[in-house]
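*Asks:* My questions are about this predicted structure, shown below with the sequence.
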Amino acid sequence: MTAVDHRSHDHVELDTLARRARWHIVNTVATSKAGHIGGPLSAADLLTALYFRQLRIDPTNPSNPDRDRFILSKGHCAIGLYSVLALRGYFPEEELATFDHGDSRLQGHPDMLLTPGVDASTGSLGQGLSAGAGMALAAKRLEKDFHTWVMVGDGEIEEGMIWETVISAPRFRLDNLTLIIDLNGLQQYGWPRGEGDRFDRSEPMGHVDLEAVFRGFGWQTLSIDGHDWEEILTAYATANERRGVAGTPTVIIANTAKGHGISFTRGTYKWHNGIATTEELELAHSELIAELLLEGNDR
């Protein structure tokens, strides 16, 4: 008897896209012999839902002044963004093979002057939220209704510049600004694992009540499972509904797992970056793509 899939067709489609993005991530990094793995994998579901269901964008006109903006503040996770941009149609998927090459449009960190669909050059951690707040404030002053979204990592929010913007954004009533925290529980270098930590190192913000902190600074907070499509889409819709009417910015605290989606990368700090072996690539392909082929969902 064939098992009945009770997930909605929409969720199945998103899951297929996210699996393909994850395969591009691990395969591209292995081919290019450079890049990051854990952070792009933890963010893949959040990015897929954002680009395929939420952002008002047009890949054929990436510079449309009325488009929604997205900033990947944790710029070292660029291959995750590029994989989703390719799937969304900003450039051919085959171009991912040029990742981090000297003459490529797809550098190791996002470059807004090179890559279609990239709204801000990032890489120095902590700066993306400030740029996003500037875009949101400009939209208010110009009476534009586009929404600015920013993604940061949980290790990244140790940067002081993040908190300067957290303090100031509510004062400017930036309800057209949404911050997504990819709370994946690990950073490249961290304290030894302690009681209550999810993975093999201490969580950068695992012992902080982030919801209470952000509420104290005047933000609307939403806490979700960052690998659950229904929770992701509902949070995005809620944040978007607040645009232009709520008077305060929104933060989505997305609880994710570093390296999610591949058995040997999930929940281990050593896969912050790394080059998969041939055997590991075969395993990743079987977990991400081969199952889709068996289900007839590859598209």
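*Replies:* Nice, I can see it. The model shown is predicted, which means the values in this text are computed figures rather than measured ones. Numbering: from 1, shown residues only.
*Asks:* For the rest of this, base every contact and every neighbour count on C-alpha atoms.
*Replies:* Noted.
*Asks:* Give me the distance between the spatially most central residue of the chain and Arg141.
*Replies:* Nearest to the geometric centre of the chain sits Ala43, at 3.8 Å (CA atoms, centre = their mean). Distance of Ala43 to Arg141, given as CA to CA, to the nearest Å: 31 Å.
*Asks:* now swap in Asn273 and tell me
*Replies:* Taken as CA to CA, the span from Asn273 to Arg141 is 41 Å.
*Asks:* do the same with Val150
*Replies:* Taking CA to CA, one finds Val150 at 20 Å from Arg141.
*Asks:* neighbour count winner among the two?
*Replies:* Shown here are Val150 and Arg141; by other CA atoms under 10 Å, Val150 has more neighbours (22 against 9).
*Asks:* That one: what's it in contact with?
*Replies:* Phe70, Ile71, Leu72, Ser73, Gly128, Leu129, Gly132, Leu177, Thr178, Leu179, Ile180 (CA atoms under 8 Å, 6 or more residues apart in numbering).
*Asks:* Presented hereafter is structure B, for comparison with structure A:
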Amino acid sequence: MMDRSNTVATIRDNALWMRRRAFQMVHAAQLGHPGGDFSATDIVATLFFGVLRYDADLPRKPDRDRFVMSKGHATGVLYTALCRAGYYPEEWLDTYMQPGSKLNGHPNRQYLPGVEANTGPLGHGLPIAVGIAIAGQIDGAEYRTFVLTGDGEMQEGSNWEAAMTAGHRKLENLTVIIDRNRLQQGQGTEQTSSLDPLPEKWAAFGWEVFEVDGHDCAQLLEVLGAAPSGRPRAVIANTVKGKGVSYMENQAKWHHGVPTDAQLAQAMEELV
């Protein structure tokens, strides 16, 4: 088996930097969705620093892998990953959600290199990713398409239409990762509209299904980096909303929230 310990260590280092920087951005902007940023950080870091093929100097290179951030409100984690990957300088992060900034509250591919699709209205990212994967299948292209969704987002019917299409077409070049933190704006997903049994639902649509610890970078790297196997792949990543900061973890109120100066200082002490 290939020794991936150095890669996992690099992913973890980047994930730590991303959490710290994203929270500083939210504090400065007095806007953001840090709970969902933090539940998804290890997933996004694993993709950008262990799985995806890309060239930050050539962001539209035809053979690049595609990543669609369907939970488009989680821009803190997306923008820090793109910055760390070399798409733009760190100074841009200081403009987060400021007037005239390229770093909007939702990602815009017209403004930022590395953004594949404008997202924000939930339920759009997976259908877009299915279209990208179909194009790759028709062209015989080698690129793979990855899409990250929230679990509350699974209550949108457009996702299940897209899942049915992908299963029917056996889009082995497509992977969806569901950030399964079990919280959405206001309350738990199961109190809003029950999603369980989620693995069985994806399997019924013809997908190969995996359940992983969404904060275990070694597990994520193994599953997300595996070769295609003839079917689209659904990775249900069990995560903790607000992961890494004690007062945020598993708290629905941090779906969107802004830290005080004291809370930011505490977070910086805990995120080490």
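*Replies:* Yes, it's here. Owing to the predicted nature of the structure, the values given are computational and were not obtained by experimental measurement.
*Asks:* List the contacts of the nearest residue to Gly86 of the second structure once chain neighbours are set aside.
*Replies:* Among residues not flanking Gly86 of the second structure along the chain, Ala56 sits closest, at 5.7 Å (CA to CA, 6 or more residues apart in numbering). For Ala56 of the second structure, the contacting residues are Ala85, Gly86, Tyr87, Pro113, Gly114, by CA under 8 Å, 6+ apart.
*Asks:* how about Ala56 of the second structure, what's its partner in the first structure?
*Replies:* Under the alignment (TM-score structural alignment), Ala56 of the second structure maps onto Pro59 of the first structure.
*Asks:* ditto for Ala203 of the second structure
*Replies:* Using TM-score structural alignment, Ala203 of the second structure pairs with Arg215 in the first structure.
*Asks:* gap between its match and Asp154 of the first structure?
*Replies:* For Arg215 of the first structure relative to Asp154 of the first structure (CA to CA), the value is 17 Å.
*Asks:* So the aligned partner of Gly132 of the first structure in the second structure, which state does it fall into?
*Replies:* Taking TM-score structural alignment, the alignment pairs Gly132 of the first structure with Ala129 from the second structure. Going by DSSP: H, G, I helix; E, B strand; the rest coil, the secondary structure assigned to Ala129 of the second structure is helix.
*Asks:* Just to be sure, Phe236 of the second structure is in a helix?
*Replies:* No Phe there; residue 236 of the second structure is Ile. No - under three-state DSSP, Ile236 of the second structure sits outside any helix and is assigned strand.
*Asks:* show me the contacts for it.
*Replies:* Contacts of Ile236 of the second structure by CA under 8 Å, 6+ apart are Ile177, Ile178, Asp179, Arg180, Pro199, Val209, Phe210, Glu211, Val212.
*Asks:* Now do the strands in the first structure.
*Replies:* 69-72, 148-153, 177-183, 220-225, 250-255 (DSSP state E).
*Asks:* Let's have these in CSV, adding distance to Asp103 of the first structure.
*Replies:* Converted to CSV, these look like this (distance: least, CA to CA, whole Å):
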stretch, distance to Asp103 of the first structure
strand 69-72, 22
strand 148-153, 27
strand 177-183, 30
strand 220-225, 38
strand 250-255, 35
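*Asks:* Any idea which of those strands gets closest to Ser104 of the first structure?
*Replies:* strand 69-72 (19.0 Å; CA to CA).
*Asks:* Identify the residue range in the second structure corresponding to stretch 142-162 of the first structure.
*Replies:* Using TM-score structural alignment, stretch 142-162 of the first structure pairs with 139-159 in the second structure.
*Asks:* For the matching stretch, buried residues please.
*Replies:* Residues of stretch 139-159 of the second structure classed as buried by neighbour count (16 or more other CA atoms under 10 Å): 143-155, 158-159.
*Asks:* now do stretch 203-214 of the second structure
*Replies:* So stretch 203-214 of the second structure, judged by 16+ other CA under 10 Å, has buried residues Phe205, Gly206, Trp207, Glu208, Val209, Phe210, Glu211, Val212, Asp213, Gly214.
*Asks:* need those residues in JSON lines with distance to Ala15 of the second structure, can you?
*Replies:* JSON lines is the format used below for those (distance: CA to CA, whole Å):
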{"residue": "Phe205", "distance to Ala15 of the second structure": "32"}
{"residue": "Gly206", "distance to Ala15 of the second structure": "32"}
{"residue": "Trp207", "distance to Ala15 of the second structure": "28"}
{"residue": "Glu208", "distance to Ala15 of the second structure": "27"}
{"residue": "Val209", "distance to Ala15 of the second structure": "25"}
{"residue": "Phe210", "distance to Ala15 of the second structure": "22"}
{"residue": "Glu211", "distance to Ala15 of the second structure": "21"}
{"residue": "Val212", "distance to Ala15 of the second structure": "17"}
{"residue": "Asp213", "distance to Ala15 of the second structure": "15"}
{"residue": "Gly214", "distance to Ala15 of the second structure": "12"}
